[in-house]
Structures are given as C-alpha cells and as structure tokens.
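>>> I'll drop the sequence and a predicted model, then ask my questions.
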Amino acid sequence: MTGQEPKKRGRPKGKRSSNEHIQVAGYIRKETFRRMKHLLLDEEMEISELLQQLIDDWILLKQNNSSDGG
C-alpha cells in the first residue's frame, strides 16, 4: 500500500458536520408527512433532497416574478 492513503474507518461525513448545510424545522400535517415519506421511499430520495429542490425552485420562481415587475 505504498503511496496510498490508509482506508478511513467509520461513517463518511454527513450534512450535520458540513459547513454548507444547516438544519431547519417546521410543522406539516401528519397525513402530508406520511404520504411524503412513502413517496420518498419509492424514489429512494431523502427529505433533505426534496426540501432543497423545492426551495431552489421557489426561489427561482420568486426571482423571476420580481424581475417581471410583479
């Protein structure tokens, strides 16, 4: 193993220890959460990914609406 880094043990760093991520909280209806969780499992997607995608889309929509003079 000359010239190679030793294999690291343990879990890889996650979003919690990332400087690029923060944790947010909010309240949604239980039924909405249950349905969302089921669909996310089918898609093999994390809640964080869904939130990031939805918020990014919302920001773009708002920015486009404000640049239209609306």
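That came through, no problem.

>>> Every contact and neighbour count from this point should use C-alpha atoms.
Will do.

>>> any idea which helix or strand carries the most centrally placed residue in the chain?
Closest to where the C-alpha atoms of the chain average out (Cα atoms, centre = their mean) is residue 48, at 2.4 Å. According to DSSP states H and E, residue 48 maps onto helix 47-67.

>>> With residue 5 as the reference, measure out to residue 52.
Per Cα to Cα, to the nearest Å, residue 52 is found 33 Å from residue 5.

>>> Which one's more surrounded, the two?
residue 52 (11 against 7; other Cα atoms under 10 Å).

>>> Can you give me the distance of the more buried one to residue 11?
23 Å.

>>> for residue 28, same thing?
Taking Cα to Cα as the measure, residue 28 falls 31 Å from residue 11.

>>> Pasting the second one now:
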Amino acid sequence: MTGSKFSGLKAMRDRRAQEEDDQASALTPILEEPRRKVGRPPGKRSNPEYQQVTVLLHGQTYLEARKRLLDERKEVSDLINELLTEWLKR
C-alpha cells in the first residue's frame, strides 16, 4: 500500500479544485474587476496614526455620553479626540 489512506481524497479534492478553476477562468471576462476583500475593513486599531489608551471615567458620565453619541452616530474615541484637540489649541 502506497501513500496514506487519505491520499485518494486529497487527489479527488485537488481535481475538483482544478476543475472549478478551469470553469471560473472560462467564464471570467478579460477585464475583470478586482474582487472585494472579505471581512471587516481596517479600523483605528490597525491605523498607525492612532494610539490605544485606557481611561477611567465615572460610570454615569460614560453611559450618558454613549447614549448621546449613539444618536449622533459617533464613537467615544472621536469625541475624546475632538475635546483633546480643542484643549491643546488653548
């Protein structure tokens, strides 16, 4: 007996993948639009211009701020960034 007991399955999977690729390339127009990436777009966490910090806020203040920011479709980090930027301008 040569190979593993799963070698036949691997060969079948490889053939099927090759057939799908062949069918896709036959149906693909010559000028194909680039495919959109799957998943979430990159956010602030992966942006090198942002720095993650930890802040202790009074619970009720944070809750009320989040409620108001939800109505404005804004994030807490955006509000804090705006406030600090204005404070630094003084």
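Structure received. The structure presented is a predicted model; accordingly, all values stated were derived computationally and were not measured.

>>> Tell me how they score on TM after superposing.
The TM-score (TM-score structural alignment, normalised by the length of the first structure) is 0.78; 61 aligned residues with a Cα RMSD of 1.3 Å.

>>> List the contacts of residue 44 of the second structure.
Residues in contact with residue 44 of the second structure (Cα atoms under 8 Å, 6 or more residues apart in numbering) are residue 50.

>>> Could you check how far it is from residue 21 of the second structure?
36 Å.

>>> Three-state assignment for residue 31 of the first structure, please.
helix (DSSP: H, G, I helix; E, B strand; the rest coil).

>>> need the longest helix for the second structure.
The residue-count maximum for a helix in the second structure (DSSP state H) belongs to helix 7-27.

>>> what packs against it?
Applying 3 or more Cα pairs under 8 Å, 6 or more residues apart in numbering; DSSP states H and E, one finds that helix 7-27 of the second structure contacts no other helix or strand.

>>> Compute the number of surrounding residues for the aligned residue in the second structure for residue 50 of the first structure.
Matched to the second structure by TM-score structural alignment, residue 50 of the first structure sits across from residue 79. When neighbours are defined as other Cα under 10 Å, residue 79 of the second structure has 13 of them.

>>> mind checking how far residue 79 of the second structure is from residue 13 of the second structure?
Separation of residue 79 of the second structure from residue 13 of the second structure (Cα to Cα) stands at 52 Å.

>>> same deal with residue 70 of the second structure?
Applying Cα to Cα to residue 70 of the second structure and residue 13 of the second structure gives a distance of 48 Å.

>>> Now which residue in the second structure aligns to residue 67 of the first structure?
Checking with TM-score structural alignment, residue 67 of the first structure has no match.

>>> give the contact list for residue 47 of the first structure.
37, 40.

>>> Residue 2 of the first structure versus that one, what's the distance?
41 Å.
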